[in-house]
Every structure is written in C-alpha cells, then in structure tokens.
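In: Kindly generate the corresponding structure for this input.
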Amino acid sequence: MSQYLAHYPEQVRTQVAALLEAGTLGNVLARRYQAQHDIRSDKALFDYTMALKNRYLKRSEPLSKVCFDDKISLRQQALGLHTAISRVQGNKLKAKREIRIASMLKQVPEPLLRMVVVHELAHLKERDHNKAFYQLCCHMEGDYHQLEFDLRLLLTAIDAGQSPF
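Out: A predicted model of the protein is given here:
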C-alpha cells in the first residue's frame, strides 16, 4: 500500500487498494477534478501565492521568492518547501522568505495546487504541524483536509501508473 496513506484508517486503505487493483483510482480523481490549472511559470505562481497571502496573511513576513522547483523529490514526501535565509548586510540582519513548490504540481488541478500553497503559507505563521497550523490551513482553505487526502490519492495513483492528468 502507498506510503502516502500510511496514517489513514485500515478501512480507507482497503478501499484505495480495491480501486488500485481495479485500475480505477485515476478515473475517480479525474471525475472529481476536471482540469489542470494554467499556472506554469514562476511569475504566475508568485502572483497566485501573493494573492492568497494578501487575502489571509497580510501581516505576515514578506515573501521574496515563490517558484516551482525541479529538485523537490516526492521520495522525501515533500511537495513544497519554505525557507528563511538570513544574511548580514552592513550592520543589519536581513531575512528572506522563500516558498518552493514541486514542479510536478504544474500538472495537477488548481485546488490541489492551492492546498500545497496554503500549507506553505501557513508556515509563515506556524512553523510546526500543530493544531494552530491546521486551523490556519482550514481558515485559508475550507476543504483543506479533503484536498490533502485527494492529493495523497493522486500521488498513490501516479506511483501505480494510474495518473489521470
């Protein structure tokens, strides 16, 4: 069974295993999400991310960079990364905040991309995956948990060669 669903109840994993065995998991996701998004460039991703940040996190630290990254590996179970790079300029310490999104997310429906962007934006306020972090994610995206599950299903389908997108 998929590493992406390891923490879900046995009943859920059994249902997913049945869909995989029948070769229909990709079809289920294709019916749920009709089309891929058209955010293909780093500039488009930056604008998309900033629109969400400005709507929900106006007072959070500014972002200096948002980009797609070919080096982010799903083997590390990462779809996005957030970093704070501190540099000394003169006698001041300057911090730059960056968000990097796995390039494979160029090929997914917009709600699944939004879930990852929301996740990384939430790290601007909450560093750890705690209750406050997930409350913030749900505030920015009401269907956060369903979208996270669906993205895990998609990753499982991709691993099984059943990608719908």
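In: switch to C-alpha atoms for all contacts and neighbour counts from now on
Out: Will do.
In: hey, where'd the strands end up in this structure?
Out: With strands called from DSSP state E, the chain shows them at 63-69, 80-89, 92-102.
In: Select, out of these, the one closest to residue 27.
Out: strand 92-102 (23.3 Å; C-alpha to C-alpha).
In: circling back: now the strands of the chain in JSON lines, please, with extra columns for distance to residue 13 and mean neighbour count.
Out: Below are the strands of the chain laid out as JSON lines (distance: least, C-alpha to C-alpha, whole Å; neighbours: other C-alpha atoms under 10 Å):
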{"stretch": "strand 63-69", "distance to residue 13": "30", "mean neighbour count": "18"}
{"stretch": "strand 80-89", "distance to residue 13": "25", "mean neighbour count": "14"}
{"stretch": "strand 92-102", "distance to residue 13": "25", "mean neighbour count": "17"}
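In: run this one through as well so I can compare:
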Amino acid sequence: MHTLLRYIHGYPVNIVEQVSGLVERNQLIPWFEQRYPTRHTIQSEKALYDYAMAIKNQYMKKTAVVSKVVYDSKIHLINHALGLNTAISRNHGGKLKAKNEIRIASVFKHAPEPLLRMLVVHELAHLREKNHDKAFYQLCCHMEPDYHQFEFDARLFMMVNELKAQQVKAQ
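Out: Take a look at the predicted model:
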C-alpha cells in the first residue's frame, strides 16, 4: 500500500493517515465515487481544445496563443506528470514563431470534470508563470478557486485508478 501513498507524499501526516485508513478499509473507491459520481464528456481533442480555450479566453486573453491541446497516453509513464506545457520555437522567414501546446494525461479522459479543469488551469497558468511559485498558484486559484482541493483530489483519483487496476488483476 505504501506505493499508493506516493501520490500524497508531502501532505500533512494527519491527511496521509486518513487516506491510508480509507485504503486499508477498502473505502477509498466508494468515498471517491460518492464525492465525484460523474465523469466529464470531453472526449475528443477538439472538445478538449475548445474547453481549454474557453477558460483561457475568460481569464488570460492577453497571453500567448495555444496551438494544440491534446490527451497524451505517454505523459504519466514517462514524465511522472499529469500534464505538460511545451513551447516550440520555429524560424519562419527570419522570424521566430512560438507554438504552445498543452498535453493532458489520457487517464484524465475519464476523470470528473473539476479534476480535468484543474489540470487545464495548471497548464494554462504556465503560459504566464513558468515556475511553481506563489504567483503561479495565485493565478491558478484566480482561475479555479478550489484549485488546491482539486489538485489533492486528482492525486486521490490516481490512487483510485491504481486500486481498481489491482482489483481487476486479482480477479
């Protein structure tokens, strides 16, 4: 079980103990599913792009253009991340043109909408703030007031997915 707790490493001991207790009593999955009974319907990459652009246009109109927003099945495995924001510069006729791309781990294709929103907000915030500093998190909370709760819940979502996979293997 301690490998599951890697998702919440760094949180206060009392929170880790609460989550650990839910896991030990086989209650984390039902608790999570009661908290988040539905999943979002944003399945296509066009829908994901439109979703991200709606948030960007509401809160960050004057930031860099985003050329692509996609689900990526390789993110979690390779980068130990849930999303990536990349800027690619290309030379076009002596001028540098930047293309910003956002990639969301494909596991979030089946997540509750608030958790997807938190990831999109996180990656959009990187357009303005490159580092995970105070200004970055202030921007995230401006776009999503419950950002920190949803970030924690996204970690629980990853734990729930692993527990479900273990249950399938055991059958």
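In: Would you mind reporting the TM-score between them?
Out: Superposed pair, TM-score by TM-score structural alignment, normalised by the length of the first structure: 0.95. Supporting alignment: 163 aligned residues with a C-alpha RMSD of 1.4 Å.
In: Mind checking the strands of the first structure for the one nearest to residue 28 of the first structure?
Out: strand 92-102 (23.3 Å).
In: what separates the spatially most central residue of the first structure from residue 8 of the first structure, distance-wise?
Out: Closest to where the C-alpha atoms of the first structure average out (C-alpha atoms, centre = their mean) is residue 116, at 1.8 Å. Distance check for residue 116 of the first structure against residue 8 of the first structure: by C-alpha to C-alpha, to the nearest Å, it reads 19 Å.
In: now do residue 108 of the first structure
Out: Counting by C-alpha to C-alpha, the gap from residue 108 of the first structure to residue 8 of the first structure is 22 Å.
In: Neighbour count for these two, which is higher?
Out: residue 108 (20 against 10; other C-alpha atoms under 10 Å).
In: what residue of the second structure takes the place of that one?
Out: Here residue 108 of the first structure is matched to residue 111 in the second structure, going by TM-score structural alignment.
In: residues contacting the residue nearest to its match when sequence neighbours are not counted?
Out: Nearest in space to residue 111 of the second structure, with sequence neighbours left out and distances taken as C-alpha to C-alpha, 6 or more residues apart in numbering, is residue 39 at 5.3 Å. Shown in contact with residue 39 of the second structure (C-alpha atoms under 8 Å, 6 or more residues apart in numbering): 110-113.
In: Could you pick out the buried ones from these?
Out: Among these, the ones that count as buried by 16 or more other C-alpha atoms under 10 Å are 111-113.
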